[in-house]
Every structure is written in C-alpha cells, then in structure tokens.
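Peer 1: Prediction below, plus the sequence it came from.
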Amino acid sequence: MKVRILVRLKPGVLDPQGRAVHHALEGLGFDGVEDVRVGRMIELDVAEGTGDETLRKMCEQLLANMVIEDYAIEHLDGEKAPA
C-alpha cells in the first residue's frame, strides 16, 4: 500500500526557503505570487492493513518535527487521513 506524507512548517514559523523561492520568482518576473511555503513529501510503501494510527506514530516520532511542522497523510488511492 502506498502512502504519501506531506510535511510543512506550521503557520507563523519563519520559512527561509520559501522566502528565497519567492524572491527568485519575483526576480524572474513572475508577478502575483504573494507567499511561498516550502515543505517536503515522503512516500512510503507499507504493508497492506497498516493503520492510520501507526502512520501517525511514524510522523510524530520521526518524519515531522511536531514543534514546528504539521503533516498530512494521503493514501495514494485518494483517501486523506487527518493529522
């Protein structure tokens, strides 16, 4: 079973990568971009039947820094589990 974990900084946490990308886009002449937040995507291939509780534990213990980041779990069949 394939699962995608999306990790991003919590609102209000400074995002220097996002600022750098935003500045670069402006420098390239792209107008209308008001803000950029950079995150990461992790794809896992897990055993069939791996529950969302197990996936949440993976995120909270290793994949995301819960102090400054949020995460979302997406099953690649389209279901999305709340974080």
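Peer 2: Looks like it came in fine. Numbers count the residues shown, from 1 in each chain.
Peer 1: Please count neighbours and contacts with C-alpha atoms only from this point.
Peer 2: Fine.
Peer 1: Could I get the full set of helices for the chain?
Peer 2: For the chain, the helices defined by DSSP state H occupy 16-27, 52-58.
Peer 1: Nearest to Arg4, out of those helices?
Peer 2: With Cα to Cα as the criterion, Arg4 lies closest to helix 52-58 of the helices of the chain, at 10.1 Å.
Peer 1: ok, second structure coming up, stack it against the first:
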Amino acid sequence: MGAIVVDVMLKPEILDPQGQAVAGALPRLGFEGITDVRQGKRFVLTVEGEVTDAHLAQARQAAETLLSNPVIEDVVAVHALDDSEVSAAAGAPA
C-alpha cells in the first residue's frame, strides 16, 4: 500500500486564533525563540499498490475541491510517503 500526504494551511491573511494561542503558550512553557505559529491540516490518503503520478494528480484535485476551502486555505503540499513514513502515519510502531 502507498500513502499520499496533503497539507493544507490557512492563507497568510486569514486570522489564526489557534496558532496565536499556541504561540502565546510556548514562552510560558519555556520554549523560547519561536516568533509565530500557524495551524493547519494534514490528510493521509492510502492507495492500493505504489503511489503513481495518476494517484498524485487525483489527490491534488481532491485537495483543491474537497480537502481545502479555497477561500481561506491553500494546499501547500501533496506528496507520496516512503515506506517508513507510511507506518508512522498509520500509527504503527516504527
């Protein structure tokens, strides 16, 4: 089985209250030097067999039409995972 990751982020001009809350909490927890946090979404799509260019094209189309809201979000990445990443994404022990 293969897997494809789709990462979606809010557009830069869209307010990100969750990211702001995390950014405010980090220094209070001792994490210094982080100046901004943006929250996003990650989808892992599993396909039968190896990931092909056709699978990637289909995932890009799904990302643009279903997985993201193009008014407020950008699809920032669509890529195949290698075998070790597939196990990790599925929650299996490494």
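Peer 2: Arrived safely. Values in this document were obtained by computation on a predicted structure and should not be read as measured data.
Peer 1: ranges for the strands of structure 2?
Peer 2: Ranges of strands within structure 2 are 2-10, 40-47, 73-80, based on DSSP state E.
Peer 1: Show residues contacting the first one.
Peer 2: Put plainly, it is strand 2-10 of structure 2. With contact meaning Cα atoms under 8 Å, 6 or more residues apart in numbering, strand 2-10 of structure 2 is reached by 16, 38-51, 56, 59-60, 63, 67-68, 72-83, 86.
Peer 1: contacting residues around Asp35 of structure 1?
Peer 2: Asp35 of structure 1 makes contact with Gly18, Arg19, His22 under the criterion Cα under 8 Å, 6+ apart.
Peer 1: Kindly report the same for Val38 of structure 1.
Peer 2: Contact partners of Val38 of structure 1, counting by Cα under 8 Å, 6+ apart, are Arg8, Leu9, Asp15, Gln17, Gly18.
Peer 1: how close does it sit to Ile68 of structure 1?
Peer 2: 13 Å (Cα to Cα, to the nearest Å).
Peer 1: cool, Glu60 of structure 1 as well?
Peer 2: Counting by Cα to Cα, the gap from Glu60 of structure 1 to Ile68 of structure 1 is 12 Å.
Peer 1: just Asp45 of structure 1 next, same as before
Peer 2: For Asp45 of structure 1, the distance to Ile68 of structure 1 (Cα to Cα) stands at 26 Å.
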